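Colleague: sharing a model prediction with you, sequence too.
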Amino acid sequence: PPFLVSLNLCFFLTVTHSLRYFYTASSGISDFPSYMSVGFVDDVQISYCDSRTNRNIPKQEWMKEVSSEHPRYWEEETDTCLDKQQTFKLNIEFAKQRFNQTGGVHVYQQMYGCEWDDETGEVKGYDQIGYDGEDFIVLDLRTRSWIAPVQEAVTSKNKWNSDIFVASPESFYLTLMCPEWLKKYLSYGRRTLMRTDLPSVSILQKSSSSPISCFATGFYPNRAEMFWRKDGAEIHDGVEKGEILPNNDGTFQMSVDLNLPSSEDWTKYECVFQLSGIERDVITPLEKTKISTNEGNTLKLRFVFFTLLHGFLTDFIFGKQKSRQ
């Protein structure tokens, strides 16, 4: 089993917190809300509203504490949901006209929020709008101007850039108001959001000729790193890192694969997991006798299937939008 070794602090893992909102309008999808809004603090869902409920609700018990300080908070959040719902219905129709589309399935999205480093105080904001899974128009906070990655968005870019009342309020909220609300939410959910959970780590291999996968699951927060070492030194050749993915219990999982010839001395290799806020690394030596294989194991095959399904749904719903650093 994995064991813990005391090492120096992992200074490369900065303590960055985030507040993000995803707004999604869709057309041509039956049995699916035409509008959804979802809020996240450090990738933990805090709020939800859609065109069926028409009500913004807290998704964490500690988010209910906001009402004690701001009695009309959830009422105002619901009003925002209803206003954006109408705006997004118009926006998706405008986008369809820009792309000369009449039917089919279409999705219009906005990712909006900020990041705050509680060590350096650095703040980064982002406002990205996407259409059908691709970037449509993006706010560059450094220049306070809009960027159009596609020709169909140039008209909007020119219009918004000529109006000082568009980019300036956005910049004010994203760099000042957003981090203040983020700090407030962090204080409400401190016990949940500021905790640290170490993972269980397994070494997996689908077959004797497949890459060796070091798989960690059940850790929190998602500020983590994992890599392979040989003779105590980190290696990069033959290594492929996977993304950090959420589990349904609010924790996270990740893996890192290693292509290793059978002729190699496997005893020289070990998998290292590092978690922000924890001074010790989780080190798992590579031992052939302790490798779990997927061959003949339907449970692990189901896990792989649902992991792939989760990735597909995430790409579809959120349009592969990621914050630009």
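Modeller: Yes, it's here. Numbers count the residues shown, from 1 in each chain.

Colleague: rest of the way, CA atoms for contacts and neighbours
Modeller: Noted.

Colleague: gap between K300 and T293?
Modeller: Using Cα to Cα, to the nearest Å, K300 is found at 9 Å from T293.

Colleague: all strands of the stretch 101-250 of the chain, in order?
Modeller: Under the criterion DSSP state E, counting those that start in this stretch, strands of the stretch 101-250 of the chain are mapped to 106-117, 123-131, 134-140, 145-147, 200-205, 212-219, 224-230, 233-234, 239-241, 245-246.

Colleague: TSV please, covering those strands and showing distance to G319.
Modeller: Putting the strands of the stretch 101-250 of the chain into TSV (distance: least, Cα to Cα, whole Å) gives the following:
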stretch	distance to G319
strand 106-117	8
strand 123-131	7
strand 134-140	6
strand 145-147	18
strand 200-205	30
strand 212-219	25
strand 224-230	24
strand 233-234	34
strand 239-241	22
strand 245-246	16
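
Colleague: closest to F316 out of those?
Modeller: Closest to F316 of the strands of the stretch 101-250 of the chain is strand 106-117 (Cα to Cα; 8.8 Å).

Colleague: what does the closest one contact?
Modeller: Residues outside strand 106-117 that contact it (Cα atoms under 8 Å, 6 or more residues apart in numbering) are 14-28, 88, 91-92, 122-133, 174-175, 178-179, 318-319, 321.

Colleague: so which elements touch the lengthiest helix in the chain?
Modeller: Identified as the longest helix of the chain according to DSSP state H is helix 73-98. Helix 73-98 is packed against strand 16-27, strand 35-41, strand 44-50, helix 66-69, strand 106-117, with contacts defined by 3 or more Cα pairs under 8 Å, 6 or more residues apart in numbering; DSSP states H and E.

Colleague: alongside the first one, take a look at this:
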Amino acid sequence: MKLFLFLLFCHGSSSVKHSLKFFFTASSGLPNFPEVVGAALVDDIVVGYCDTDTQRFELKQEWVKTYLEKNPEQLQWYRAACFQNQPNLLKARIRGLKQRFNQTGDVHIFLEISGCEWDETTGEVIGFLQFGYDGEDFMALDLKTKTWITPKSQAVSVKLRWDADKGRIKHIENLLTQVFPEWLKNLVDYGKSSLLKTERPSVSLLQKTPSSLLSCHATGFYPDRAEMFWRKDGEELDEDVEHGEILPNHDGTFQMSVDLNISSVTPEDWGRYECVLHLSGVKEDIVTKLDKAEIRTNGEKPTDRTVLIIVPLVVFIFILIFIAVIGFMAHKKKKATRRPPPSDNDTELSTQLNPET
């Protein structure tokens, strides 16, 4: 899933880039998990969520609600995708792929990611449409060659059939490079006060015991487009360093940490080490010197917003989608009921992003 992970977490630092992404995940054999889950993200911030269990379409940002009130046709598109088109199509995809790969029962997940990225500085637009199955890339549209690409030998016949449908490819290209970018620009215009705001974090040096890794922990920053690393004598370190993920706080800000193994660092060399946080929208990096006097240990009482390592499990239900993406094959728990293979008359997504397999 390298391509999917790239789309999820990459951020541009040299120019102002914005993105609009639609995620739809269909599953079979997963107990207590909706058969179809959908989410819309602007600049990697969830703005809408839906699933087939609750049958609710939830808008997560007030500025998005305002925008869609003035653009009801776009809201209708989202609702149709969530409850009319995608559920039947994606579930049919799983049935068809289980047949194609000669699979029975167990846990299976089909993922669709579509959208675009827009560089506000250069005007460049990049559209993307990709499908994944059971944690691996299945099919993607190459807009440069106007052809489908797949790493799966079992999908070659599907690729050839999709390649032959030039009308559909042209329609999808228009959506990814014209329609979606126009939506994105309008959304960014409505949400600038939220999307472009910046909040500087508090940065702390934390260590459980004198022999454990030293963690440089930043919390309370916004947006989540940030990079954090240790450097020695001005050069970034790769060895003895462990990078953590960017995680959400309960107040809408973010946190992250990067750990350094200091077991072999002599006291006289401590001054040569620095923790650096580069936050998008902030010109100057936030630099924290390695100083023994500044290290907080388990024996000290943390101050407000300093140690938010444990994120509430209920934050952002959409994170289930990412769990499905990254941990697809959490490994086969239940036998799913056999279903008949999809017919050639499966309902098409109104945007025609989902041709038949």
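Modeller: Received, thanks. Since we're looking at a predicted model, the values are computed, not measured.

Colleague: TM-score of the superposition?
Modeller: TM-score for the superposed chains, counting by TM-score structural alignment, normalised by the length of the first structure: 0.84, backed by 307 aligned residues with a Cα RMSD of 2.9 Å.

Colleague: buried ones in the longest helix of the first structure?
Modeller: Across helix 73-98 of the first structure, burial judged by 16 or more other Cα atoms under 10 Å covers 74, 77-78, 81-82, 84-85, 88-89, 91-93, 95-96.

Colleague: tell me the angle that helix makes with strand 123-131.
Modeller: 50 degrees (axes from the mean of the first three to the mean of the last three Cα atoms, to 10 degrees).

Colleague: next, the angle from helix 73-98 of the first structure to strand 35-41.
Modeller: Using the same axes, to 10 degrees: helix 73-98 of the first structure against strand 35-41 is 120 degrees.

Colleague: which residues are in contact with the residue most central in space within the first structure?
Modeller: Residue closest to the mean C-alpha point of the first structure, counted by Cα atoms, centre = their mean, is D43 at 5.8 Å. Taking Cα under 8 Å, 6+ apart, we find D43 of the first structure in contact with S18.

Colleague: again, but for the one 4 residues further on
Modeller: Applying Cα under 8 Å, 6+ apart, we find S47 of the first structure in contact with 37-40, 56-60.

Colleague: of the helices and strands packed on helix 73-98 of the first structure, which approaches T251 of the first structure most closely?
Modeller: Closest approach to T251 of the first structure among these (Cα to Cα): strand 44-50, 9.2 Å.

Colleague: reformat the helices and strands packed on helix 73-98 of the first structure as TSV; add distance to L260 of the first structure.
Modeller: Listed next are these as TSV, based on distance: least, Cα to Cα, whole Å:
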stretch	distance to L260 of the first structure
strand 16-27	35
strand 35-41	39
strand 44-50	36
helix 66-69	52
strand 106-117	38
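
Colleague: wait, which of those is closest to H310 of the first structure?
Modeller: Checking those against H310 of the first structure by Cα to Cα gives strand 44-50 as the closest, at 16.3 Å.

Colleague: okay, buried residues for that closest one please.
Modeller: Using 16+ other Cα under 10 Å as the test for burial, strand 44-50 of the first structure gives 44-50.

Colleague: quick one: the next helix or strand after it to the second structure mean distance?
Modeller: Per DSSP states H and E, the first helix or strand lying C-terminal to strand 44-50 of the first structure is strand 57-58. Here the mean offset of strand 57-58 of the first structure against the second structure after fitting is 2.4 Å, by mean Cα distance after the TM-score superposition for the first structure.

Colleague: identify the residues contacting strand 57-58 of the first structure?
Modeller: 46-49, 64, 74.

Colleague: next: stretch 172-190 of the first structure.
Modeller: 17-19, 41, 62-63, 65-66, 113-116, 123-126, 193-194.

Colleague: try it again at 7 Å.
Modeller: Stretch 172-190 of the first structure has contacts (Cα atoms under 7 Å, 6 or more residues apart in numbering) with 19, 62-63, 65, 113-114, 116, 123-125, 193.

Colleague: swap in stretch 67-80 of the second structure?
Modeller: With Cα under 7 Å, 6+ apart, stretch 67-80 of the second structure has contacts from 57, 190.

Colleague: do the same with stretch 204-221 of the second structure
Modeller: Outside stretch 204-221 of the second structure, the residues that touch it by Cα under 7 Å, 6+ apart are 199-203, 253-263, 275, 294-298, 305-306.

Colleague: can you get me the start-to-end distance on that stretch?
Modeller: Using Cα to Cα, the two ends of stretch 204-221 of the second structure sit 13 Å apart.

Colleague: what residues of that stretch count as buried?
Modeller: Within stretch 204-221 of the second structure, the residues scored as buried using 16+ other Cα under 10 Å are 204-207, 213-221.
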